[in-house]
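> Model the structure of this input:
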Amino acid sequence: MKKTLLLANILLLGVSYSSLAQALKGRILDQTSSPVIGAYVIHNESEHHAHTNGSGYFVLQGVSIGDSIQVSHMGYETQNLKVEALDREFTIRMRETAIELGEVVFSQDLNPLNTLSRIDLRTNPVNTSQDILRKVPGLFIGQHAGGGKAEQIFLRGFDIDHGTDINITVDGMPVNMVSHAHGQGYSDLHFLIPETVERVDFDKGPYNADKGNFATAGYVNFQTKRGLDKSSVSVQGGSFNTVRTVGLFNLINEKKNNAYIAAEYLASDGPFEASQNFNRINLMGRYGLSLDDGSDISLIASYFTSKWDASGQIPIRAVESGQISRFGALDDTEGGYTSRTNLGLTHAKQINDRLFIKNNVYYSNYDFELFSNFTFFLEDSVNGDQIRQRENRAIFGAESQLTYSKLFSGGEYDLQFGVGLRNDDIRDNELAGTKNRDSVRFVTQRGDITESNYYTYLNLNVSFDKLRINPGVRVDYFNYLYQDELTPAYDPKSLNAAVVSPKLNFIYTASDNVQLFLKSGIGFHSNDTRLVLERPNNESILPRAFGADLGGSFKLMPRLILNSALWVLRLEQEFVYVGDAGIVEPSGRTSRRGVDLGLRWQANNWIYLDGDFTYSYARSIDDAEGENFIPLAPRITTTGGLSFEKDRLSGALRARYLQDRPANEDNSVIAEGYTILDLNANYRVNAFTFGFFIENLLNSEWREAQFDTESRIRLANGQLEPEPVSEIHFTPGTPFNFRGFVKFTF
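Okay, here's the model as predicted:
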């Protein structure tokens, strides 16, 4: 009888405890209602902890009413709170404070590189869309012509051209354009207003199951601010008749309701003798709503338009002979026009203690027209070789991602399942020969493309005391359809293809100050629909990339962090730029290996130093030794600088170095490297901020974009060259460029 009563009491106590100790669910936001991602939530009584996910949600098990929790994140004030209820979602708002590297703690749930990118964004603010890409360590960019064209990108031994081997998104909306009129993966990021960027999420290599097409060298996802704490208006002006105005207007900033609009206007003549006549307009609006059932809804709408004239790439011989200056032109009728309208809807909900769902739907309407002349009079000695590339496309996509989390004896796991689609409907994708932009001499290609990508992925994270194992797999299915408008009959061609991409990663957190990783995976980039349908039996339909990374992050001192990686990446197929046609075409297999090093040091409470070094060895596998260099593949790149933020004064001195690199397959032609210094500073006086930006502080002469191109030019005496010449053609880098600004916050 006594044993029975004792057992009953134990059971009652167990039931009583289980009714008291429950899961605490909540969301952590900043003062602008943007989610604080990766915040550390610790249960002070048991030291159990949790981290916030990509939407700022967390679930902390084993919490009772009256317990206390601590919430912390680098760059925010630490909060200690008492749990007063468990029957509703807990919302915590954090206030920003000065960056303190001593607060960085390595955890299995966090990517140290993304944490460091947040430091860089805070201490080195940007004011151009292209500068945002430079927040990825080791990533270099170069403008081809006119300021309105997408930048040329370099990363991990890749000349990625405009985006062939890097996956770029904004709030989950793709930036890369498949089967684009100018080149596969074309990524024009100029529709993004840099002042609206809250977070830069990135990783290098093909190791993430939720990242698909083009994620071979890596991926970058920009997340915009959910809301604004205050409104602001700024005006900039400076060299080359440059004017830029930006307005950020806070409409609503409440606990469950927030909205803002942003606008940007930019105009510039540029440093060229023939004015660029460049102008860009950006409009954006974002609305966020949190419902009582735990749902979070975000609606984003934006409009972008840009047009420009360009002086194009010029041959070295024309400059050295004195025929034109470095900022002159042989065909100043180049240029272009582009526009993009975006709509995006995101829904996220913590369904219960273990289940979280996120849905994303987007639509884009895009126009593009580009006039270029790479070879001048090589093909047509009378009219010249100017070409026009243009298209109009509509993009629709949707994705659902379900995450299931559970504790088990000795650890925890979360299983992520995603499914989605993307459809590109491209009309009048054209390559034509033109003269002075106003007359069409011939049409090489014109047609309608429909390309659909259906995908699913499974991602598992199993965390033990110090080790996290992350296997994953992704399946992509493509449908290609092309109707050639130059043929008399309606006879569309179609083809289907699929690719499977497995991943396996290990992250070992030895301590709060040491984290090691081994990553491996297979990724891919798709090829242009027209190329695929021309070669339906070729393995180049969805060429794969095989990669591995071995490295770690080390907190060597309280305010000194080092991250490093040894990596290797092999591709089944590469892309080569063909200047005489203004297109890209496939070649053979390639192999790359290299080293990445990054350093972040906080000298005191207001001075920060950073540096990133990359070495890459890139070769073609199928070509003979000495003839297997990959044109324009960077070998050594270095970026770094000093930033300061004290009271009302802040600023930075930045440097970037790109070593000489081969411009052709046998390394007989060299693309010259460069070192550029930039400087910025600003000072706050009440509601006003005054400051300046200086690009190319030392006024160095440098070549931004370079290609080994065969061309034929008309000489100063009006006669054509007797024979074509193959040599470096380049666009000159910006000379000393000063812009001052004033900003009013209200």
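> C-alpha only now, for contacts and for neighbours.
OK.
> burial count for the closest residue to residue 133 other than its chain neighbours?
In space, residue 133 comes closest to residue 139 once its chain neighbours are excluded; the distance is 7.1 Å by C-alpha to C-alpha, 6 or more residues apart in numbering. Neighbourhood size, residue 139 [other C-alpha atoms under 10 Å]: 19.
> give the contact list for residue 139.
Shown in contact with residue 139 (C-alpha atoms under 8 Å, 6 or more residues apart in numbering): 133, 153, 154, 155, 156.
> Neighbour-wise, give me the winner out of the residues you listed.
Most neighbours among the contacts of residue 139, by other C-alpha under 10 Å: residue 156, with 31 neighbours.
> residues touching the residue nearest to that one when sequence neighbours are not counted, list them.
Nearest in space to residue 156, with sequence neighbours left out and distances taken as C-alpha to C-alpha, 6+ apart, is residue 616 at 6.0 Å. With C-alpha under 8 Å, 6+ apart as the criterion, the residues that contact residue 616 are 156, 157, 592, 593, 594, 595, 634, 635, 636.
> same thing but at 10 Å, please
With contact taken as C-alpha atoms under 10 Å, 6 or more residues apart in numbering, residue 616 is in contact with 155-158, 567-568, 592-596, 633-637.
> How about residue 218?
Contacts of residue 218 by C-alpha under 10 Å, 6+ apart are 155-156, 165-168, 202-208, 211, 523.
> Just the ones of the contacts of residue 139 in helices?
The members of the contacts of residue 139 that map onto helices under DSSP state H are residue 133.
> here's the other one to compare against:
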Amino acid sequence: MRIEYRPFSCPPRRTGGHAFHRVRPAAAPILACALGLLLPYTGAAAADGVRLGEITVKGEALDPSQGAFTVNVIEGDAIRDQHLQQPLRLIEQVPGVDLGAYRQGGVADVFTIRGFTGAGHGSDAGISLDGITLNQGESHADGYADTNIMIPLELQRLNVYKGPVSALYGNFARGGVLEFITRKGGEYQEADISFGAFDTFDAQAAAGGAFGPVATNFAVQAYDSEGWRDNSRYTKANAAGRLSYDLSERAEIALSLRGHAGQWEAPGYIPEDQFNDEDRRDQQSVNAEDDGGEKRFFAQRIDYNHLINEQMKLLVFAYGTQNDFTRFAKFGYDPGGQTERFYNRDVLAIGASLNGAHRLGEAPMNWVAGVEYYDEETDWKRWNTSNRVRTAQTQERMFTIDTLSLYGQADWEISPALRPMAGLRYDSFSGSYDNRDPGGTPFSRDMNDYDHISPKLGLRSRVAEGIELRGSVANGFGLPNGEAKYDPTLDVDAIEYWQYEIGATLTASPDFYVDAAYFILNSSDEILEDPVGSGNFRNVGETRRSGLEAEFRYFTPVEYLELSLITSLFDSEIESNPNAALVGKEVVGLPDNITTLSLDYNPASGWGGRLSWRQVGEYALTDDNSQSYEGYDLVNASLFYKARFERGRSLRWYLDLYNLTDEDYAEAVFFGSGTRNYAPAPPTHLTVGVALKY
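Below you'll find the model as predicted:
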């Protein structure tokens, strides 16, 4: 498998929203004027005979070859060759990114990116699917994003943005963005069916076709597993469809629908003494209460794509999502303590962008400019429970978040040696919080008004044939967490993030591919209690994250045989904190290194296989760095036989072996209740399956 490097990718749009009657007065005229400026262009003449391609909601004009940032790309064929059941596993093929699997059924996992360790389950990275943001502004955790709603077989590409580099993305993009893009158009029928250890069954199917001016894409998935540990069964079903219609040679409209249903049992976490006992590692902890949950998710999106002329395209969209999520969870090992968390979340979004390709002087310039409005409502309830039986309600709350965003970005190719990039994004936030907790006095609050301007600058240069250099500086931001955004006594600004990056790509030899990037990502104005224990919060904290991320690929003289090394080294330091004892300490959860070495033999037909070794280094578990996890080494292997037939048909039998050395390890470890706590990974196990193209 080869992961392509693309310095900048053309993403579909993201962000969401709900009810436009809550647009605050200052935002309404801005939104109306911005859309008004864009819509008159729809009457411009188009070039004769021009036919639109797929709808890309924003950023379509930005040429990946001209970007100055690090964006790693995994393409569709490489995705399908991995026969994934969980799409988030793709990030393990990207330098500097690591998955922390909680193994709690349908609970979203966490991952590390650019030195941030709370992405996916928290607020450290943006995640979008075909322009629909999956990050939740409230509910389970600020920024929480569940990728279980995706079908791996439907994916066409994953773009991984490193750091707050793109003007197309705002909130939650401090560490980067995972941009999942599904297949659009095309003629294909595919299926992937597998059986594995722990009574695991996964069936996926995807199809695309065209009928005159109509193009369709559909995908489904059914998954069920008893799981390795006690009380860990997980069942889910996904379905997705897209229908596009050519209104004319220069206008296209598309409707996309998606549905997900999941139900699970969760084994919870175990203390260190139980993790070290082979006979008890697969069991629940003492006093466990059979955690679990369920989720329903639905999404609808409509896109209008209008080619104004050969140099400009208008993109207009609207989408909505509806989400019900219930989780029963217990933390700690004393009797009692389980809670039920319920979130009902509704989002509605609308936006438009212009994508252009013009000349400034004699040099070509690609650009995008757009506006987005997002509204999110979250109905939040919690109960104390005992073995999933409610005993008392403790919380009943309603949150709304409204976001208005304006953005623009341009790449200018003055010459191969001089390709500057500039971007600017403005985000404005408002909302409300209604508290009706049982036993308390009801109250309502407006969100403190927050807005932020995020500049991005970069330069890419081809200094010689096969040698390209890049450098950039980019700004991002972070809002206060949870209810703090609505606290009228909290007088703070958004947290500031500045990333500085240099990188190089070497392709001078057809036998080698090398890409490396060094970054420094500084955070300032962190919102911390100052003095400690006072209850007063101020913008006082500072942290530095830095790292070297590199990818080496050697295409051996043996046809189809490739050796690859993906490695990263990280350092972090708390530079300012009201608690002087924490100054100089490392960021919790950040490994000192992440390395994957793999050997792939992937012929077009016949036998093939892959052998990989992955190492995740030591990382701190406590703020004072007194507790740490030593990391782990993992060896996986796969073997396949591929038969090819006429008209592109193929049949691929495969066998995947995991944890060949039977390592005792966990991908998620934390400290609490006086012990290290583990979500143990399974011992050696296998999956067998068949993938068909017909």
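> if we can go back for a sec, report the separation between the aligned partner of the residue nearest to residue 156 of structure 1 in structure 2 and residue 614 of structure 2.
Matched to structure 2 by TM-score structural alignment, residue 616 of structure 1 sits across from residue 570. Noted for residue 570 of structure 2: a distance of 16 Å to residue 614 of structure 2, by C-alpha to C-alpha, to the nearest Å.
> and the counterpart of residue 367 of structure 2 in structure 1, how many neighbours does it have?
Under the alignment (TM-score structural alignment), residue 367 of structure 2 pairs with residue 415 in structure 1. For residue 415 of structure 1, the count of nearby residues is 17 (other C-alpha under 10 Å).
> I'd assumed residue 458 was in contact with residue 415 of structure 1.
Yes: the criterion here is C-alpha atoms under 10 Å, and residue 415 of structure 1 meets it with residue 458 at 7.4 Å.
> what sits in contact with each of these two?
Contact criterion C-alpha under 10 Å, 6+ apart; residues shared by residue 415 of structure 1 and residue 458: 402, 403, 472.
> Weed out the non-buried ones from these.
Among those, those scoring as buried are 402, 403, 472 (criterion: 16 or more other C-alpha atoms under 10 Å).
> now, which of those lie within strands?
Among those, the members found in strands (DSSP state E) are 402, 403, 472.
> mind listing what the second one touches?
Same thing as residue 403 of structure 1. Residue 403 of structure 1 neighbours (C-alpha under 10 Å, 6+ apart): 350, 354-358, 414-418, 458-460.
> Now go through the residues you listed and say which are in strands.
350, 355-358, 414-418, 458-460.
> Residue 242 of structure 2 corresponds to which position in structure 1?
Per TM-score structural alignment, residue 242 of structure 2 is aligned with residue 286.
> and the match of residue 616 of structure 1, helix, strand or coil?
strand (DSSP: H, G, I helix; E, B strand; the rest coil).
> So which residues of the stretch 301-450 of structure 2 form strands?
Using DSSP state E, counting those that start in this stretch, the strands of the stretch 301-450 of structure 2 run over 312-329, 339-360, 363-386, 389-412, 419-435, 443-446, 450-464.
> any chance of those in CSV, plus distance to residue 602 of structure 2?
Converted to CSV, those look like this (distance: least, C-alpha to C-alpha, whole Å):
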stretch, distance to residue 602 of structure 2
strand 312-329, 39
strand 339-360, 38
strand 363-386, 37
strand 389-412, 36
strand 419-435, 36
strand 443-446, 57
strand 450-464, 31
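> To residue 565 of structure 2, which of the ones you listed lies closest?
The closest of those to residue 565 of structure 2 is strand 450-464. By C-alpha to C-alpha, the value is 24.3 Å.
> Where do the helices of the stretch 151-300 of structure 2 begin and end?
Assigned by DSSP state H, counting those that start in this stretch, the helices in the stretch 151-300 of structure 2 fall at 272-275.
> Tell me, how many residues neighbour residue 418 of structure 2?
Residue 418 of structure 2 has 15 nearby residues by other C-alpha under 10 Å.
> okay, now the residue in structure 2 that residue 636 of structure 1 lines up against: neighbour count?
Using TM-score structural alignment, the equivalent of residue 636 of structure 1 in structure 2 is residue 593. By other C-alpha under 10 Å, the residues close to residue 593 of structure 2 number 20.
> What sits closest to residue 593 of structure 2 if chain neighbours are left out?
Leaving aside its sequence neighbours, residue 593 of structure 2 sits nearest to residue 569 (C-alpha to C-alpha, 6+ apart; 4.5 Å).
> Residue 682 of structure 2 now?
residue 228 (6.2 Å).
> Against residue 735 of structure 1, how distant is the aligned partner of that neighbour in structure 1?
In structure 1, the residue paired with residue 228 of structure 2 is residue 271, using TM-score structural alignment. Using C-alpha to C-alpha, residue 271 of structure 1 is found at 7 Å from residue 735 of structure 1.
> now residue 143 of structure 1
For residue 143 of structure 1, the distance to residue 735 of structure 1 (C-alpha to C-alpha) stands at 14 Å.
> And the two? Which one has more around it.
Neighbours were counted for residue 143 of structure 1 and for residue 735 using other C-alpha under 10 Å; residue 143 has more, 20 against 17.
> Does that one touch residue 310 like I think?
No: Residue 143 of structure 1 is beyond contact range of residue 310, at 11.1 Å (criterion: C-alpha under 10 Å).
> shared neighbours of the two, anything?
Here residue 143 of structure 1 and residue 310 have residue 149 as joint contacts, going by C-alpha under 10 Å, 6+ apart.
> Can you tell me the closest non-neighbouring residue to residue 548 of structure 1?
residue 520 is the one closest to residue 548 of structure 1 (C-alpha to C-alpha, 6+ apart), at 4.2 Å.
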